[in-house]
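Asker: The amino acid sequence is not available; the structure is as follows:
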């Protein structure tokens, strides 16, 4: 599937059936035990990603690529950053805007736009939590390379190539495309690194129930 087709599928999914699920998962709303482990894993990964940036972000322009309901956006703005928060889902952006504390609104701009769009300009840092997990290695590397030319630091998470995730990936391909959510594409840092111009570093793997994600960092 092409990058554009995958992006369109992700947009349809998160702007459709997944909107309420995602809103609940990223809030204090009661969820099932399984989703509670996913919530805990996502919270940990968010902390890991944010820990790679300075505590004081005053004067820095930061892209929250695939901001979802805006948890990272709020933290980045509270640290002083001017945040460009983008997502493919206008519905999730609406939730993020409503959840953002009033005092932080002057520092945040929301946009329903491709997170790799050159129209967004240059940044001091980019954070991307689980928003790049649907794209193949060639598409991901090509877009990361273009983005790293406009930003000296990119901190992202990917689905690692574990036996479990690879089994889920191939099993998912047996279902009719219309009956399944966008498939995660597992990646390994060893496979991605040679495709990139900037050095790639593995930071931490987070495993919590069904949530498995790995933090990577590019520094130009």
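Answerer: Everything's here; your move. None of the values given here were measured: they were computed from a predicted structure.
Asker: Only C-alpha atoms from now on, for both contacts and neighbour counts.
Answerer: OK.
Asker: what ranges do the helices span in this structure?
Answerer: 3-14, 18-25, 33-51, 71-78, 90-99, 137-148, 163-172, 189-192 (DSSP state H).
Asker: Out of those helices, flag the one nearest residue 118.
Answerer: Residue 118 lies closest to helix 137-148 among the helices of the chain, at 7.8 Å (C-alpha to C-alpha).
Asker: Can you name the residues in contact with that closest one?
Answerer: Defining contact as C-alpha atoms under 8 Å, 6 or more residues apart in numbering, one finds that helix 137-148 is touched by 3, 116, 118, 132, 154, 187, 192, 195-198, 218-220.
Asker: Return the member of those nearest to residue 20.
Answerer: Among the contacts of helix 137-148, and counting by C-alpha to C-alpha, the member closest to residue 20 is residue 132, at 20.9 Å.
Asker: quick one: residue 199 and residue 219 touch, right?
Answerer: Yes. In this structure residue 199 lies within contact range of residue 219 using C-alpha atoms under 8 Å: 6.0 Å.
Asker: got another, please set it beside the one above:
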């Protein structure tokens, strides 16, 4: 697959995310990913994110000593920290310097985590045993998602990621703009039909297979995990 096919839309989406998290919503996301009280809507999002993080972590070995993991779109770092506590050498990258600052401050001492600000596709990050991308691809068009998977495909044998499921309910919520309050609404979420995504992966990455898909639904949090691996 040619990486340039979706480069314009990828760059535009990435730019919107960087601006949103660094200029608009850093404090809101810092609170959401902490233990401070939040509104009812945000409480459902927090619970859903906790469930999804647990699901993605369940796809990883419990003992990760000697393994490298890429946490792509690490946000405030909860998943990266959990993987590092299992012994993994973690590279945790995000578009937002502000979120990386929060993550690095929260991380316990003694863990092997390389906090980075940049593009999650960056080949200079190296080779990994596992790549995890929790809710970092939900703002991208389907072919951009496949393009990111393609960028990782030569540097790992296992990827677990999430996408916004193309359900009627989520599409209605998306169209109505009700996923977040207007004051700090995130960049548009791009619902994707699971069957279409699976076909696109089969076409673009014929040496890879879909291992599992599982949806997490908690109030206003709707996200679907998918695991793919080399055949």
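Answerer: Received, thanks. Note that this is a predicted model, so its numbers are computed, not measured.
Asker: before we move on, the earlier item: using CSV, lay out the helices of structure 1 together with distance to residue 62 of structure 1 and mean neighbour count.
Answerer: What follows is the helices of structure 1, written out as CSV (distance: least, C-alpha to C-alpha, whole Å; neighbours: other C-alpha atoms under 10 Å):
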stretch, distance to residue 62 of structure 1, mean neighbour count
helix 3-14, 22, 16
helix 18-25, 23, 15
helix 33-51, 11, 17
helix 71-78, 8, 23
helix 90-99, 16, 18
helix 137-148, 13, 17
helix 163-172, 30, 14
helix 189-192, 23, 13
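Asker: Turn these into JSON lines, including distance to residue 122 of structure 1.
Answerer: Formatted as JSON lines, the helices of structure 1 follow (distance: least, C-alpha to C-alpha, whole Å):
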{"stretch": "helix 3-14", "distance to residue 122 of structure 1": "22"}
{"stretch": "helix 18-25", "distance to residue 122 of structure 1": "29"}
{"stretch": "helix 33-51", "distance to residue 122 of structure 1": "19"}
{"stretch": "helix 71-78", "distance to residue 122 of structure 1": "17"}
{"stretch": "helix 90-99", "distance to residue 122 of structure 1": "21"}
{"stretch": "helix 137-148", "distance to residue 122 of structure 1": "8"}
{"stretch": "helix 163-172", "distance to residue 122 of structure 1": "34"}
{"stretch": "helix 189-192", "distance to residue 122 of structure 1": "23"}
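Asker: of all these, which lies closest to residue 60 of structure 1?
Answerer: Ranked by C-alpha to C-alpha, the member of the helices of structure 1 that lies closest to residue 60 of structure 1 is helix 71-78, at 9.8 Å.
Asker: before we move on, the earlier item: out of the contacts of helix 137-148 of structure 1, who's the most crowded?
Answerer: The most neighbours of any of those, using other C-alpha atoms under 10 Å, belong to residue 154, which has 27 neighbours.
Asker: In space, what's closest to the residue opposite that residue in structure 2 once aligned - neighbours in sequence excluded?
Answerer: Using TM-score structural alignment, the partner of residue 154 of structure 1 in structure 2 is residue 159. Sequence neighbours aside, residue 131 is the residue nearest to residue 159 of structure 2 in space, at 4.7 Å (criterion: C-alpha to C-alpha, 6 or more residues apart in numbering).
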